[in-house]
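> I'll drop the sequence and a predicted model, then ask my questions.
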Amino acid sequence: MRTFEYIRAADRADAVARARRGARFLGGGTNIVDLLRQNVEQASELVDVSRLDGAICESDGGGLLIDASVRNAALAAHPLVRRRYPVLSRALLAGASAQIRNMATVGGNILQRTRCMYFYDVEGARCNKRQPGTGCDALDGFNRYHAILGASDQCVATHPSDMCVALAMLDALIHLSGPDGERSIRLTDFHVLPNASPHIETVLKPGELITGVELPPPSDAVTHSEYRKVRDRSSYAFALISVAGGLALTDGRVTEARIALGGVAAKPWRAARAEAAMIGVAPTEEAFLAAIREELAGAQPLSGNAFKIVLVERTVVALLAALAGAHQ
């Protein structure tokens, strides 16, 4: 680990100005410090943004505004989140140990990098995400945890966040501030698939800072939502697959369906095809299975993770069936 200078940002403008000169942002440090310690990344200057505004409040339209420096534990426990956006609270609680949730920030969670073992193996593994053009050892290596959707022959890593899967399901909006001013982008458009440039993971411009997350007013499918995570052990572990789902019914038919998947791609995967396939149908397990199979039709499993296809199918069906049963 190389030495670096630590600076506490006075405000957002100060943080953006320092980043423009090459500094890196530091939130809770639960990911970037590991990356620096293992020499996966380098920084000469870290700007601490964890002490900037950290509020959670209602928006004028009935949604929720969440500052980027809010801790994951505080967000999961907030009464409005638990009541109106239960899927988000449950995803956060499934995402890490209590100690990490107490430190990790919303902005840092969104920007955390893959936990692919080859990405972290600086001395012994090839990784196009870490060093473009060197190759991807996961393609023919240990790839149990890797992508089945949206991958490329350059990279098959997955995004590790649980929170982001819920945010994708909720149509969350990410607010950014940078040298060119402020802008907003949907969470589903914020992370990018690897294609030929796996080292480019988001649409962030140089010097831009995530300032907050905005959740739209909750619909029926949002208030009737759930998060399920399948992992190798029940204690703190990253997902093999995860599902954020919500369902609304009228007169025995599906009127709104929301599904996002984790552990299957380089970004939280919004299952738009499956959602569309469920509108207007009776909420049966057969209908749910047919819908998610439409989403998975283009899946390309690797040598060690073909089981993920069936795992996604079973988890989606079980989650939606439970939500449908709760409506009755």
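That came through, no problem. Residues are numbered from 1 along each chain as shown.

> switch to C-alpha atoms for all contacts and neighbour counts from now on
OK.

> distance of I200 relative to A266?
I200 is 11 Å from A266, where distance means C-alpha to C-alpha, to the nearest Å.

> cool, E256 as well?
Taking C-alpha to C-alpha, one finds E256 at 26 Å from A266.

> who's more crowded, the two?
Comparing E256 with A266 by other C-alpha atoms under 10 Å, the one with more neighbours is A266, at 27 against 19.

> which neighbouring elements make contact with the single longest helix found in the chain?
Counting residues, the longest helix found in the chain (DSSP state H) is helix 307-327. Applying 3 or more C-alpha pairs under 8 Å, 6 or more residues apart in numbering; DSSP states H and E, we find helix 307-327 packed against strand 225-230, strand 241-250, helix 285-295.

> cutoff 6 Å now
Helix 307-327 sits against helix 285-295, with contacts defined as 3 or more C-alpha pairs under 6 Å, 6 or more residues apart in numbering; DSSP states H and E.

> buried ones in the helix it packs on, by neighbour count?
285, 287-289, 291-295 (16 or more other C-alpha atoms under 10 Å).

> and K229, how many residues sit next to it?
Residues near K229, counting by other C-alpha under 10 Å: 22.

> and it, what does it touch?
Contact partners of K229, counting by C-alpha atoms under 6 Å, 6 or more residues apart in numbering, are S242.

> could you measure F25 against L52, distance?
12 Å.

> please say which of the two ends up with more neighbours.
Shown here are F25 and L52; by other C-alpha under 10 Å, F25 has more neighbours (28 against 19).

> quick one, helices of this protein?
Secondary structure of the chain, counting by DSSP H: helices at 12-20, 32-37, 72-77, 79-84, 86-95, 98-103, 106-111, 117-120, 163-169, 187-190, 220-223, 272-278, 285-295, 307-327.

> for the longest one, which outside residues touch it?
When you say that, I think you mean helix 307-327. So helix 307-327 is in contact with 285, 288-289, going by C-alpha under 6 Å, 6+ apart.

> same check, this time on the fourth one
Around helix 79-84, the neighbours that count as contacts under C-alpha under 6 Å, 6+ apart are 89, 223.

> okay, pairing it with this:
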Amino acid sequence: MKNFTYQRPAQVREALALAAAHDGTRYLGGGTNLVDLMKDGVEAPTRLVDVRQLPLKGIQLSPGGDLVIGATATNSDLAVHPEVRRHYPALSQAVLAGASGQLRNMATVGGNLLQRTRCGYFADTSQPCNKRTPGSGCAALAGEHHNHAILGWTEHCVATHPSDMCVALAAFDARVRYETLDGVSEIPLADFYLPVGDSPQRETVLPRGALITAVTLPGSAGGLRSRYRKVRERASYAFANVSVAAALDVHDGVVRGARIAFGGVASRPWRAREAEAALRDAAATPDAFRAAADAELAAARPLADNAYKVALARNLMVAVLTELTDRAELTDRAELADRAE
């Protein structure tokens, strides 16, 4: 462990000033990812600015009906919050699928957004990795890559984004609010993560020294039937082989709107825009869901050992959408029965 300075500011502006004044500063939330990377020698900050005491823990509805989630709210608080469970159930399910209770009690929402890939070559400083050491190469291309990307990758990096929470946030069109010494800004999550390109070490659009202060979920996404499902190699808190977050609006057997995002298939949460477009005004049937999945996955480029992810993603999406449709039909029948009485 290399020596570093530790500071715990009480206000956001103080934290921003500390980060601006010192190169090598990293913000520390729950530390569930950063501290591990420091132990492995992947990260070596010279200064840690602990943000857990900043007034950013709240989860509340805005006057306009959006749900504003403070960046230092823990994953545990997020998963059990009544507004989240009632209006954005896929988000609660994703957080609960992501880690053990002990980790959820420590991990923060802002930190979850910024967690690094769990690619074994990234964590092993003896191996080449463009994300860790730009220009060194990507060992996973010819190495162990059965759980790596099938969409959006380049020869510079085939790692996947590890977050469950962010997959659900992507489906709900979340926005990320951050602050610098120049003021407050907000950006859609869809634009927050950078494509791999030839610079995989640059993962987000955050300016240097910026601090995430909140995540906002639009009220228009609340209330839809939604579901998060994750396929992993063991039942006990493993990272996703493939996951799906979906919200579906079905009326009289026709899809009026769909929100779908995949996890475990790309360097960022993958919003399935092609599938959503294919489903609009389509019959809510497994055949239509399968065709929509195929439209999205037509761009997949599996590696030698992860082609299984294409079929897995297709089948998982069909299963989740079918489950949501069945729930919608049950609800419609119950409403008709109530009216008849």
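Sure, I can see it. Predicted model only: the values in this text are computed from it and were never measured.

> once aligned to the second structure, how far is the longest helix of the first structure on average?
Following the fit onto the second structure, the mean deviation recorded for helix 307-327 of the first structure is 0.3 Å by mean C-alpha distance after the TM-score superposition for the first structure.

> what residues sit buried inside that helix?
Applying 16+ other C-alpha under 10 Å to helix 307-327 of the first structure flags 308-309, 312-313, 315-321, 323-324 as buried.

> stretch 195-214 of the first structure too?
Applying 16+ other C-alpha under 10 Å to stretch 195-214 of the first structure flags 197-199, 201, 204, 207-214 as buried.

> try stretch 100-112 of the first structure
100-101, 103-111.

> residues contacting the residue mapped onto M103 of the first structure from the second structure?
Using TM-score structural alignment, the equivalent of M103 of the first structure in the second structure is M106. The contact partners of M106 of the second structure, by C-alpha under 6 Å, 6+ apart, come to G30.

> for M106 of the second structure, give its distance to A99 of the second structure.
M106 of the second structure is 11 Å from A99 of the second structure, by C-alpha to C-alpha.

> also V49 of the second structure?
For V49 of the second structure relative to A99 of the second structure (C-alpha to C-alpha), the value is 24 Å.

> now do D40 of the second structure
20 Å.

> and for P63 of the second structure?
32 Å.

> which of those two has more residues huddled nearby?
The residue with more neighbours, out of P63 of the second structure and A99, is A99; 20 against 7, by other C-alpha under 10 Å.

> alignment lookup: L75 of the first structure to the second structure.
Using TM-score structural alignment, the equivalent of L75 of the first structure in the second structure is L78.

> counting neighbours, what do you get for the counterpart of D191 of the second structure in the first structure?
With TM-score structural alignment as the criterion, D191 of the second structure lines up with D189 in the first structure. Residues near D189 of the first structure, counting by other C-alpha under 10 Å, number 15.

> same question, the one 3 residues further on
By the criterion of other C-alpha under 10 Å, V192 of the first structure has 18 neighbours.

> what sits against it?
201-202 are the contacts of V192 of the first structure under C-alpha under 6 Å, 6+ apart.

> residue in the first structure paired with A171 of the second structure?
Per TM-score structural alignment, A171 of the second structure is aligned with M169.

> how close does that match get to A239 of the first structure?
Distance from M169 of the first structure to A239 of the first structure, by C-alpha to C-alpha: 17 Å.

> and the two? Which one has more around it.
M169 (29 against 24).

> leaving out sequence neighbours, find the closest residue to that one.
Closest residue to M169 of the first structure apart from its sequence neighbours, by C-alpha to C-alpha, 6 or more residues apart in numbering: A260 at 5.2 Å.

> settle this for me: the one you found is touching R270, isn't it.
Yes. Between A260 of the first structure and R270 there is a contact at 4.3 Å, judged by C-alpha atoms under 6 Å.

> hmm, back to that, quick check: the match of D191 of the second structure vs V70 of the first structure, distance?
Counting by C-alpha to C-alpha - D189 of the first structure and V70 of the first structure are separated by 22 Å.

> got it, and T315 of the first structure?
Distance from T315 of the first structure to V70 of the first structure, by C-alpha to C-alpha: 30 Å.

> report how many residues lie close to H161 of the second structure.
Neighbour tally, H161 of the second structure, other C-alpha under 10 Å: 27.

> that one -> the first structure?
Using TM-score structural alignment, H161 of the second structure lines up with H159 in the first structure.

> so who does the closest residue to its match other than its chain neighbours touch?
Nearest non-adjacent residue to H159 of the first structure, counting by C-alpha to C-alpha, 6+ apart: A266, 4.8 Å away. Residues near A266 of the first structure by C-alpha under 6 Å, 6+ apart: 157-159, 193.

> with adjacent residues omitted, what lies nearest to the aligned partner of P200 of the second structure in the first structure?
Alignment note: P200 of the second structure maps to P198 in the first structure; criterion TM-score structural alignment. In space, and not counting its chain neighbours, P198 of the first structure is closest to K129: 4.9 Å by C-alpha to C-alpha, 6+ apart.

> translate that neighbour into the numbering of the second structure.
Under TM-score structural alignment, K129 of the first structure pairs with K131 in the second structure.

> returning to that earlier point: burial measure for the match of L75 of the first structure, as a count.
L78 of the second structure: 25 neighbours (other C-alpha under 10 Å).

> do G298 of the first structure as well
11.

> how about G257 of the second structure, what does it touch?
249, 280.

> now for it: what does it line up with in the first structure?
Using TM-score structural alignment, G257 of the second structure pairs with E256 in the first structure.
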